[in-house]
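> Return a 3D structure for these sequence lines:
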Amino acid sequence: MKISKMLPHFLLGVGIMVQSCNPKPYKISEGHSYIQKSKRYDKEWKLVWNDEFNEGKIDSEKWTKIPPNSADWGNYMTSDPKCYAFEDGKLILKGIKNEDQSKDDRPYLTGGVYTKGKFAFQFGKIEIRAKLGSAKGAWPAIWMLAEQNKYGNYPKNGEIDIMEHINFEDRIYQTTHSYYTLNLKQTDNPPHGGTADFDKDVFNTFGLEWYPDKLVFTLNGEPTFTYPRLDDVDKSQWPYDQPFYLLIDMQLEGSWVGTANPDDLPVEMEVDWVRVYQ
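Model prediction:
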C-alpha cells in the first residue's frame, strides 16, 4: 500500500490513541452541566470552562445579565449598559446612582452576570480573579446556586458564597447556606462560614475546591475555610451533590450590608477571568 493511502488510517489511529490517553474529566448532562467523573480526586486539574473577557463584550453563550428580583441582593439589578463595561481585558460591573428615573424609579442600578441555563458544574475547582471596589452599602459577590430543583425551593438546594465583601472592610466572607443552616439553625455543626483578610486595593483570586465530601474555600490559591459533609446529621446538611451555576454581581444595599451612600458611587467590581477545572 502506498504511503499516501496509509496516512489517513495512521492519523485516525493516532487520533483514537490521543483521545484514549486524554479522556475528558467530565460528562455533560442536560447539554451544559459538567459532571466530574468519579475517581479523579488524585489526578491533576484540567481546565474545562473559562472566560478571559478579552472580546470586549459579554459572551451570550456563557453569560446572561442578572434581571432584577425580589431577593435582598437583587433589588437594583439591571441590563442597563451603564452598569457594564470592558477595559484592558476585564469585565467591569458597576453600582451607580440612577440619574434618570422617568422610566425606572429605583434610586440605584447594579450590574451582574450569571451562567444559569448555559453552564453549570458538579465537583471541581473554580477560580475568579477580581478587584473589588468599596463604598457604603456596596456588596460585591461571587457565588453559586443549584441549576436544578433537586430538593425543593430555596434554601433546600443550597447556596455557596465563594466571596462576599461589604462596605469598606478588609476581609471577605465565604459561606454556605442551606435548609440545614437557615431553617434548622445549624450554623455551628459544622461552622457554615468563615472570613479571610485581604488587600482590597489589588486584584485577588477567589476560589473553591468542591469535592463529594467537602467544600474548600480559597484566597489567592491558599485554603481559608472548609465545610465538610457530615454523616450523623440531618440530610439537608449536604445539598452539594448536584450541578451549580455561577453568579458574579456588584450588589448595593440589603439587610446585612445596610444603606448605600450616593456620594460613594459609582462603585466597580473588575473581573479579570473565570476558570473552572475538573
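> rest of the way, CA atoms for contacts and neighbours
Fine.
> Mind listing what's buried along stretch 34-52?
Buried residues in stretch 34-52, counted by 16 or more other CA atoms under 10 Å: 34-37, 48-49, 51.
> With stretch 189-201 instead?
Neighbour counts using 16+ other CA under 10 Å place 192-193, 196, 200 of stretch 189-201 among the buried residues.
> Ser20 in helix, strand or coil?
When the structure is split into helix, strand and coil by DSSP: H, G, I helix; E, B strand; the rest coil, Ser20 lands in helix.
> Proceed likewise with the subsequent sequence, for comparison:
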Amino acid sequence: MSKNNLVLVLFLILLMNCKNSPTKIVNGYLYIQQDTLKGKDWKLIWLDNFDQTEIDSLKWTRIPRNNADWGNYMTSNSKCYNISNGILSLKGIVNKDTLSDSRPYLTGGIYTKGKFAFQYGKIEIRAKLESAQGAWPAIWMLSENNKYGKYPRNGEIDIMEHLNYDSIIYQTTHSYYTLELKQKDNPSYYKTTKANTKKFNIYGLEWYPDKLVYTLNGEETYTYPRIENVDKSQWPFNQPFYILIDQQLEGSWVGKVNSEDLPVNMMIDWVKVYQ
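Okay, here's the model as predicted:
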C-alpha cells in the first residue's frame, strides 16, 4: 500500500470513529455525551497524573478568592501549592504576610472552568485528606454555563466533602429544588459514608441522563435520581459541568479554624474522566 493510500485509510477510520463516538466536542473543551447513555463501557477521555513539576495550566486554573462561604481564603499564592513525586498538594496555611494580603489564612484550589467540562460520564479522583479543625476539603462540580440562570438554578454536584476530624465524607446534590424549594427528601439529596481519610481513596461519580451515582473506591454509596411530576428545577444536570478540587478553610458549616492545626494538606494523585 502506498503512503498516500495508507494516510487515506487512517483518515477514513478516524472519521468513522468520530461519527460513531457517543461524545461530541464543542468549542474544543466541552465533552458532551448523548442523552442515550445507559451502559458502563467507559473510555478514558481526560487525565491528569500530576507528573509535571508545575500545575498544567492548559487543564487547570488556581481558584481565585471569591465571596462564597468556601472561597474566603482561596489564593494563587505558591505557598498553597506543591507537586512532588506525582502528588499535588493543596494547602491550608496561616498567612504570615498580612501586609500584602490581610486575610489570616490562605488556601489552595484548582478548577477546569473554561478549559474542560463534560456532560454525562464517569469521574474518579484519588486523594488523601489531612484533618484539622476548620478544614473543609472538597471535590465537586459546577455548570460551565448558566443554562437556567444564576446559582443555584444550574445545580451543584459534591463528589466529596470532609469536615474537621470526621470519619465520614458527605456526597451531596444541590439545586434550586433542594436549596430554595427545600425539597430535600424527594429524593434524598445527600448521604454520609464512613471513610478512612488518612489513606488514599478514590472518590467518584457516574453521571447518567437520569441519575447521579456517587461512589467510594469503586463501590456505589448513594444515587440521586431524576424524578417525574416535580418542579423542573429538580434536574438541571443536563449540561456540561467543570471540576473543582480545593482545600477550603472555615465557613458556616465547618466552623472556625484552630490555627494550631495548620498547615493542612489535601493530596491529589490523579483525576480521570471517562465517557
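> For Ser259 of structure 2, give me its contacts.
When contacts are counted by CA atoms under 8 Å, 6 or more residues apart in numbering, Ser259 of structure 2 is found next to Val94.
> Mind telling me what it corresponds to in structure 1?
With TM-score structural alignment as the criterion, the equivalent of Ser259 of structure 2 in structure 1 is Pro262.
> what do you get for Lys96 of structure 2?
Under the alignment (TM-score structural alignment), Lys96 of structure 2 pairs with Glu99 of structure 1.
> on that earlier part again, include secondary structure when you put the buried residues of stretch 189-201 of structure 1 into a markdown table, please.
Formatted as a markdown table, those follow (three-state DSSP):
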| residue | secondary structure |
| --- | --- |
| His192 | coil |
| Gly193 | strand |
| Ala196 | strand |
| Lys200 | coil |
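> Going by distance to Val271 of structure 1, which of these wins?
Within those, proximity to Val271 of structure 1 (CA to CA) peaks at Lys200, which comes in at 13.5 Å.
> gap between that closest one and Pro212 of structure 1?
Relative to Pro212 of structure 1, Lys200 of structure 1 is positioned 32 Å away (criterion: CA to CA, to the nearest Å).
> Likewise for Lys62 of structure 1?
With distances defined as CA to CA, the gap from Lys62 of structure 1 to Pro212 of structure 1 amounts to 25 Å.
> Same check on Gly74 of structure 1?
With CA to CA as the criterion, Gly74 of structure 1 and Pro212 of structure 1 are 30 Å apart.
> more neighbours, those two?
Under the neighbour definition other CA atoms under 10 Å, Gly74 of structure 1 and Pro212 were set side by side, and Gly74 has more, 22 against 16.
> Show me what the more buried one lines up with in structure 2.
Matched across to structure 2, Gly74 of structure 1 falls on Gly71, judged by TM-score structural alignment.
> doesn't Glu250 make contact with its match?
No: applying CA atoms under 8 Å as the test, Gly71 of structure 2 and Glu250 come out as separate, 9.3 Å apart.
> Lys272 of structure 2 is in what secondary structure piece?
In this structure, Lys272 of structure 2 is located in strand 264-274 according to DSSP states H and E.
> Not counting its own residues, what contacts that strand?
Under the criterion CA under 8 Å, 6+ apart, external residues in contact with strand 264-274 of structure 2 comprise 42-50, 86-93, 121-132, 135, 137, 246-247.
> Then stretch 31-42 of structure 2?
By CA under 8 Å, 6+ apart, the residues outside stretch 31-42 of structure 2 that reach it are 22-26, 116-122, 208-209, 239-240, 274-275.
> Quick one: buried ones out of those residues?
Under a neighbour-count criterion of 16+ other CA under 10 Å, the subset of these counted as buried comprises 23-24, 116-122, 208-209, 239-240, 274-275.
> out of these, what pair is the most spread apart?
The span of those, defined through CA to CA, is set by Phe116 and Pro209 at 19.4 Å.
> ok, and the closest non-adjacent residue to the counterpart of Ala146 of structure 1 in structure 2?
Under the alignment (TM-score structural alignment), Ala146 of structure 1 pairs with Ser143 of structure 2. Sequence neighbours aside, Phe241 is the residue nearest to Ser143 of structure 2 in space, at 4.1 Å (criterion: CA to CA, 6 or more residues apart in numbering).
> count of residues packed around the one you found?
Applying other CA under 10 Å, we find 27 residues neighbouring Phe241 of structure 2.
> What's it aligned with over in structure 1?
Alignment note: Phe241 of structure 2 maps to Phe244 in structure 1; criterion TM-score structural alignment.
> Wait, its match touches Gln122, no?
Yes: at 6.4 Å, Phe244 of structure 1 and Gln122 qualify as touching, with contact defined as CA under 8 Å.
> host element of the residue positioned nearest the centre of structure 1?
Nearest to the centroid of the C-alpha atoms of structure 1, with distances taken as CA atoms, centre = their mean, sits Leu246, at 3.5 Å. For Leu246 of structure 1, the host element (DSSP H and E) is strand 244-252.
> what's next to that strand, contact-wise?
Residues outside strand 244-252 of structure 1 that contact it (CA under 8 Å, 6+ apart): 73-74, 76-77, 93-95, 108, 110-116, 119-122, 137-148, 259-260, 268-269.
> do stretch 52-70 of structure 2 as well
Taking CA under 8 Å, 6+ apart as the criterion, the residues outside stretch 52-70 of structure 2 that touch it are 50, 71-76, 82-84, 86, 108-113, 115-116, 248-252.
> again, only using 6 Å
Stretch 52-70 of structure 2 is touched from outside by 71-72, 74-76, 83, 109-112, 115, 248, 251, with contacts defined as CA atoms under 6 Å, 6 or more residues apart in numbering.
> Could you save those residues as a markdown table and add columns showing distance to Met1 of structure 2?
Compiled in a markdown table, those are given as follows (distance: CA to CA, whole Å):
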| residue | distance to Met1 of structure 2 |
| --- | --- |
| Gly71 | 60 |
| Asn72 | 63 |
| Met74 | 58 |
| Thr75 | 57 |
| Ser76 | 54 |
| Ile83 | 47 |
| Gly109 | 52 |
| Ile110 | 49 |
| Tyr111 | 47 |
| Thr112 | 44 |
| Lys115 | 40 |
| Gln248 | 59 |
| Gly251 | 66 |
